[in-house]
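Engineer: A structural model of the following input is requested.
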Amino acid sequence: MSGADILNYVNAEILVLIPVLIIVGQTLKQIPKMKNWIIPIVLAIFGIIIAAVIMEDVVGGVIQGILAAGMAVYVHQLTIQTTRKKKEDMKEK
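Structural biologist: Predicted coordinates for the structure are as follows:
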């Protein structure tokens, strides 16, 4: 299942949450004592809370918040992996 497939399950009003979570994640990464493994957990919790408020539905908010956090982490990892691979390919030339 690709990111595009997962995106089909995210409600339109929650799509704005994905870039917000990416920014929050990048901000958390700048905190020296913040461990990398904690960031996705914080993003999930933050995403659930904000999605529940937006949707005015706790159950739907939990599902949409997790999906939005997952997409934010997916986009971040995709960026890292493609950037790293591009640098590795440039070194090989």
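Engineer: hey, let's count contacts and neighbours off CA atoms from now on
Structural biologist: Will do.
Engineer: and Ala52, what element?
Structural biologist: Under DSSP states H and E, the secondary-structure element containing Ala52 is helix 39-55.
Engineer: How about Asp5?
Structural biologist: helix 3-7.
Engineer: here's the other one to compare against:
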Amino acid sequence: MLTELLSNITLNPALGLVFPALMVLGYVLKQTPHFPDWLIIWVLFIVGMISGVIAIGLNVDGVANGIIAAGMAITSHQAWKQTIERK
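Structural biologist: Now for the predicted structure:
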């Protein structure tokens, strides 16, 4: 049942704007004094899911696309950081 549900998820182009917006939000939160780093990813996931639901609708597709957009933002930031700041 879960496999069937997940196989029907499609990436929606409407979230092409959500990904960069989440990148900017993550940067702003990182620069905010006294905002814990561990909380940034959770804020991005929540905002991503809300954005997905607004853009696509309150269904599995909307929530999954929001999570995917947040994951893309977090992963691309970490890839950039690990590449630039390698020790």
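Engineer: could you say which helix or strand contains Ala69 of structure 2?
Structural biologist: Following DSSP H and E, one finds Ala69 of structure 2 within helix 60-84.
Engineer: same question, Lys35 of structure 1
Structural biologist: Lys35 of structure 1 is part of no helix or strand when elements are defined by DSSP H and E.
Engineer: Tell me the counterpart of it in structure 2.
Structural biologist: Under the alignment defined by TM-score structural alignment, Lys35 of structure 1 is paired with Pro36 of structure 2.
Engineer: Now do the contacts for that match.
Structural biologist: For Pro36 of structure 2, no contacting residues are found, by C-alpha atoms under 8 Å, 6 or more residues apart in numbering.
Engineer: Toward the C-terminus, what is the element adjacent to the helix holding Asp5 of structure 1?
Structural biologist: In N-to-C order, the element after helix 3-7 of structure 1 by DSSP H and E is helix 17-29.
Engineer: how far does the helix holding Ala52 of structure 1 sit from the chain's center?
Structural biologist: Mean-position distance between helix 39-55 of structure 1 and its chain equals 10 Å (C-alpha atoms, centre = their mean, to the nearest Å).
Engineer: Give me the angle between it and helix 17-29.
Structural biologist: 140 degrees (axes from the mean of the first three to the mean of the last three C-alpha atoms, to 10 degrees).
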